[in-house]
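>>> What follows is a protein structure lacking sequence information:
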C-alpha cells in the first residue's frame, strides 16, 4: 500500500479519498477549516492543515481542485510563499493532476518538477461522485510509461478504466475533446427536443423512447434521467460552464478550431435561459 497526499477534498475529491482509504492506502489530506478536517477524518483519512505536512513522505500526491489557477497555486506556490506541493514532496514521488487544466500548465509542472526529481502525470477524470463510489471513474492519463505504471495500482482504487492515452498533457488533451463533444451533444439534444415539439411529440415521450434507438448515447441517458435538457444543464451547469471555458481558451491558445462543435455547444442555450 502507498502513502498518498491529497489536495482538494471537495465534491469529487472527498469520495476519491474515501476509496483510497478503503483500498488500504495511508492518506493525508489538506483541510484548511475545522469543518473540512472533520469531513476528512470521518472517511478515515488523516486531515492536516499544512500543505508541507500533507506532501512530506508521500509516494504520490494527487491534486483535485477546481481551476487551472488553483492547480498552479498549490503545486508551484508563489513568489512570496512556499514552493508549493512540488517543493514539499520527496524526491522520486509522483504528482497526479486530476483537475481539468490547460496542457501548457502540465508542461510547466513537468519542467518545474524536474528540479525536484518528481514525476508528473495528468489523470483527467470523466464521471461524477456516483462513479467514484462505484470505483468506475474514467481516467485519461498522460505521462511517462514508468510513472504511469507505478501509479496505476493506486488510481485503480477509484478509476476503471484507467486509460494511458499518451505523454504528459495528453490526458488533458483527450479530456478537452471529450468535454467539447459532451457539451455539443447536450446542445444537439436541445435541438432534438425542439424538433420533437414542432412535430407534436411530448418531451417526456421523446426522452423515454430515444435512449432505446440508434441515436442513443451516454449523454442522452443522463438527460433522460433528469427529464429534460434544461434540467440536466441545471444539474451540471457549474462544471459544464467551467470546462467549456477551458476548452475554448485552450483550443484558441493552441491555434485550433472547434468547428461545428462550437455551434452545437451553444444550441438552444440562450432560449433556455431567456
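In hand now; what should we look at? Treat the numbers as computed from the prediction; the structure is a model and nothing was measured. Numbering: from 1, shown residues only.

>>> switch to C-alpha atoms for all contacts and neighbour counts from now on
Will do.

>>> what's the distance between residue 133 and residue 152?
18 Å (C-alpha to C-alpha, to the nearest Å).

>>> Endpoints of stretch 20-29, how far apart?
First-to-last residue span, stretch 20-29, C-alpha to C-alpha: 11 Å.

>>> Any buried residues in it, and which?
Within stretch 20-29, the residues scored as buried using 16 or more other C-alpha atoms under 10 Å are 20, 21, 25, 26, 27, 28, 29.

>>> Same question for stretch 175-186.
So, applying 16+ other C-alpha under 10 Å, buried residues of stretch 175-186: 175, 176, 179, 180, 181, 182, 183, 184, 185, 186.

>>> Kindly provide the distance from residue 127 to residue 272.
From residue 127 to residue 272 the distance is 25 Å (C-alpha to C-alpha).

>>> Next up, identify which helix or strand residue 140 is on.
Using DSSP states H and E, residue 140 sits in strand 137-142.

>>> go on, residue 4?
Here residue 4 is assigned to strand 3-7, by DSSP H and E.

>>> what does that strand contact?
Contact with strand 3-7 is made by 13, 17, 25-30, 54-55, 57-65, as judged by C-alpha atoms under 8 Å, 6 or more residues apart in numbering.

>>> Among the buried residues of stretch 20-29, name the ones in strands.
26, 27, 28, 29 (DSSP state E).

>>> got a markdown table for those, with distance to residue 48 too?
Formatted as a markdown table, these follow (distance: C-alpha to C-alpha, whole Å):
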| residue | distance to residue 48 |
| --- | --- |
| 26 | 13 |
| 27 | 10 |
| 28 | 7 |
| 29 | 6 |
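
>>> How are the strands of the protein distributed by residue range?
Along the chain, counting by DSSP E, strands occupy 3-7, 26-30, 46-48, 60-63, 94-97, 119-126, 137-142, 159-166.

>>> For the residue lying closest to residue 14 once chain neighbours are set aside, give me its contacts.
Once flanking residues are discounted, residue 14 sits nearest to residue 40: 7.1 Å by C-alpha to C-alpha, 6 or more residues apart in numbering. Taking C-alpha under 8 Å, 6+ apart, we find residue 40 in contact with 9, 14, 29, 31, 46, 47.

>>> before we move on, back to that, Provide the angle between the direction of the strand holding residue 4 and the direction of strand 26-30.
20 degrees (axes from the mean of the first three to the mean of the last three C-alpha atoms, to 10 degrees).

>>> Residue 252 and residue 244: what is the separation?
Noted for residue 252: a distance of 12 Å to residue 244, by C-alpha to C-alpha.

>>> before we move on, the earlier item: any idea how far residue 189 is from the residue nearest to residue 14?
39 Å.

>>> one more structure, for comparison:
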C-alpha cells in the first residue's frame, strides 16, 4: 500500500485516482472544485483541502492538470509540492505539457531532493474510466520501476520511453496522429453522407480494413449522432497542437500535416467549439462544405 496525493480530479484525474484507491492505496485528492473529489471520497479516498494537505506524508504525488502553467504552479508555485512534500517523494506528472517545461521542472525537482517522472496518457475519458490508458513515461529507469504498479492500476500499455521530457515528446506525437485521424475520419464521413451511403455500414467495413483505427472505433458514435459531449476538449487539443508545432520548429523538423491540422483545430475553437469533444472537428468540415450544422 502506497500513500498517494493526487492533484487534479477532472475528467481524467478523477477516475485515475479512484482506480488507485480501489487498488488498495491510500489516496488524498485535491481539486480547486471540491465537488470533483466526490467519486474519490466514495471510493474511500480522503478529500484534501490544499496541495499542502494532500502531500502531507505522501510517498507519491500525482498531478493531472490542463497545461504547462498549471503544472508549474502546482509544483513550483507558492504552497506547491516543492514547498510541502517530504524529501525523496516521487512525483508523477500525468499532465500533457511542453517538453522543455518538463525538463526544467525535473531539474528543479531534483534540486529539491525529489524524484520525478513525466507520464502523459492517451485514451481519453473512456481509457481513464476503464483503466486502459496508454502511458508514455520519461525519467529515470529506477523510478519507473518503482512507479510501475501504480501505472498498471490506471493503464493498459505502459512504456518507459527515455529521459525526462521524453514522455511529453511522445505524447505530442500522439496528439498529432490523433488529430490527423479525427480530421480524416470527419472528411470521410461528410464525403460518404454526400452520396447517401449507409454510413454505419460503411464505417463498419472501413474499420475492418487498413483504415481501421482506435479513433474510428471510439469516435464514430459521436460523429454519427452529432453528440460531442467532451471526453477530450478541442481547447485541450488546440493546446497540444501548439506544443507539436513549437517543438517541431525548435527541432528543425517539418510537420506540414501537423501545421494544417493545428489550424483546423484553431478554426474549430474560434468558431465556438472549444468546449466540445475533439470529434467535433467534423463540424469544421461541415462548415467548409457549406452544410448546416446539426
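Yep, it's here. Please read these numbers as outputs of a predicted model, since none were measured by experiment.

>>> now for the buried residues of stretch 20-29 of structure 1, which pair is the farthest apart?
Using C-alpha to C-alpha, the two most remote members of these are 25 and 29, lying 12.1 Å apart.

>>> Alignment lookup: residue 92 of structure 2 to structure 1.
Aligned by TM-score structural alignment, residue 92 of structure 2 pairs with residue 96 of structure 1.

>>> what sits against the residue lying closest to that match once chain neighbours are set aside?
Among residues not flanking residue 96 of structure 1 along the chain, residue 62 sits closest, at 4.6 Å (C-alpha to C-alpha, 6+ apart). If you count contacts by C-alpha under 8 Å, 6+ apart, residue 62 of structure 1 has them with 4, 5, 6, 7, 95, 96, 97, 98.

>>> what sits against the residue minimising distance to the centre of structure 1?
Nearest to the mean C-alpha position of structure 1, by C-alpha atoms, centre = their mean, lies residue 125 at 3.8 Å. Residue 125 of structure 1 makes contacts with 98, 99, 100, 137, 138, 139, 140, 175, as judged by C-alpha under 8 Å, 6+ apart.

>>> how far away is the aligned residue in structure 2 for it from residue 151 of structure 2?
Aligning on TM-score structural alignment places residue 125 of structure 1 opposite residue 121 in structure 2. Applying C-alpha to C-alpha, the value for residue 121 of structure 2 to residue 151 of structure 2 is 10 Å.

>>> what does residue 230 of structure 2 give?
According to C-alpha to C-alpha, residue 230 of structure 2 and residue 151 of structure 2 sit 24 Å apart.

>>> Pick out whichever of those two has more residues nearby.
residue 151 (24 against 18; other C-alpha atoms under 10 Å).

>>> do you know how far the more buried one is from residue 62 of structure 2?
Between residue 151 of structure 2 and residue 62 of structure 2 the computed distance is 11 Å (C-alpha to C-alpha).

>>> same thing with residue 103 of structure 2?
For residue 103 of structure 2, the distance to residue 62 of structure 2 equals 17 Å [C-alpha to C-alpha].

>>> List just the nearest of the contacts of residue 40 of structure 1 to residue 221 of structure 1.
When the contacts of residue 40 of structure 1 are ranked by distance to residue 221 of structure 1 (C-alpha to C-alpha), residue 14 comes first, at 26.0 Å.

>>> number of nearby residues for the closest one?
Other residues within reach of residue 14 of structure 1, judged by other C-alpha under 10 Å, total 23.

>>> Please apply the same query to residue 57 of structure 1.
Applying other C-alpha under 10 Å, we find 17 residues neighbouring residue 57 of structure 1.

>>> And for the one 10 residues further on?
Here the number of neighbours of residue 67 of structure 1 (other C-alpha under 10 Å) works out to 16.

>>> Structure 2: which residue goes with that one?
By TM-score structural alignment, residue 67 of structure 1 lines up with residue 67.

>>> Nearest residue to its match in space, ignoring adjacent ones along the chain?
Leaving aside its chain neighbours, residue 67 of structure 2 sits nearest to residue 97 (5.5 Å; criterion: C-alpha to C-alpha, 6+ apart).

>>> quick one: contacts for residue 168 of structure 1?
106, 107, 110, 120, 121, 122, 142, 143, 144.

>>> again with residue 176 of structure 1
For residue 176 of structure 1, the contacting residues are 100, 243, 246, 247, by C-alpha under 8 Å, 6+ apart.

>>> again with residue 142 of structure 1
Residues in contact with residue 142 of structure 1 (C-alpha under 8 Å, 6+ apart) are 121-123, 148, 164-172.

>>> Type out the PyMOL command that picks the buried ones from these.
Typed into PyMOL, the next command selects the buried ones out of the contacts of residue 142 of structure 1 (criterion: 16+ other C-alpha under 10 Å):
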select buried, resi 121+122+123+148+164+165+166+168+169+170+171+172
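
>>> which of the contacts of residue 142 of structure 1 sit farthest apart?
Between any two of the contacts of residue 142 of structure 1, the greatest separation by C-alpha to C-alpha is 14.7 Å, found for 148 and 172.

>>> what's the spacing between the alignment partner in structure 2 of residue 226 of structure 1 and residue 32 of structure 2?
Aligned by TM-score structural alignment, residue 226 of structure 1 pairs with residue 222 of structure 2. Per C-alpha to C-alpha, residue 222 of structure 2 is found 30 Å from residue 32 of structure 2.

>>> What of residue 115 of structure 2?
Using C-alpha to C-alpha, one obtains 25 Å as the distance from residue 115 of structure 2 to residue 32 of structure 2.

>>> quick one: which of the two has more around it?
Higher neighbour count among residue 115 of structure 2 and residue 32: residue 115, with 20 against 14, using other C-alpha under 10 Å.

>>> pretty sure that one contacts residue 85?
No - the pair residue 115 of structure 2 / residue 85 is not scored as a contact, 11.3 Å apart, by C-alpha atoms under 8 Å.

>>> Now render the strands of structure 1 as TSV, adding distance to residue 238 of structure 1.
Shown next, in TSV, are those (distance: least, C-alpha to C-alpha, whole Å):
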stretch	distance to residue 238 of structure 1
strand 3-7	20
strand 26-30	23
strand 46-48	27
strand 60-63	19
strand 94-97	20
strand 119-126	15
strand 137-142	19
strand 159-166	23
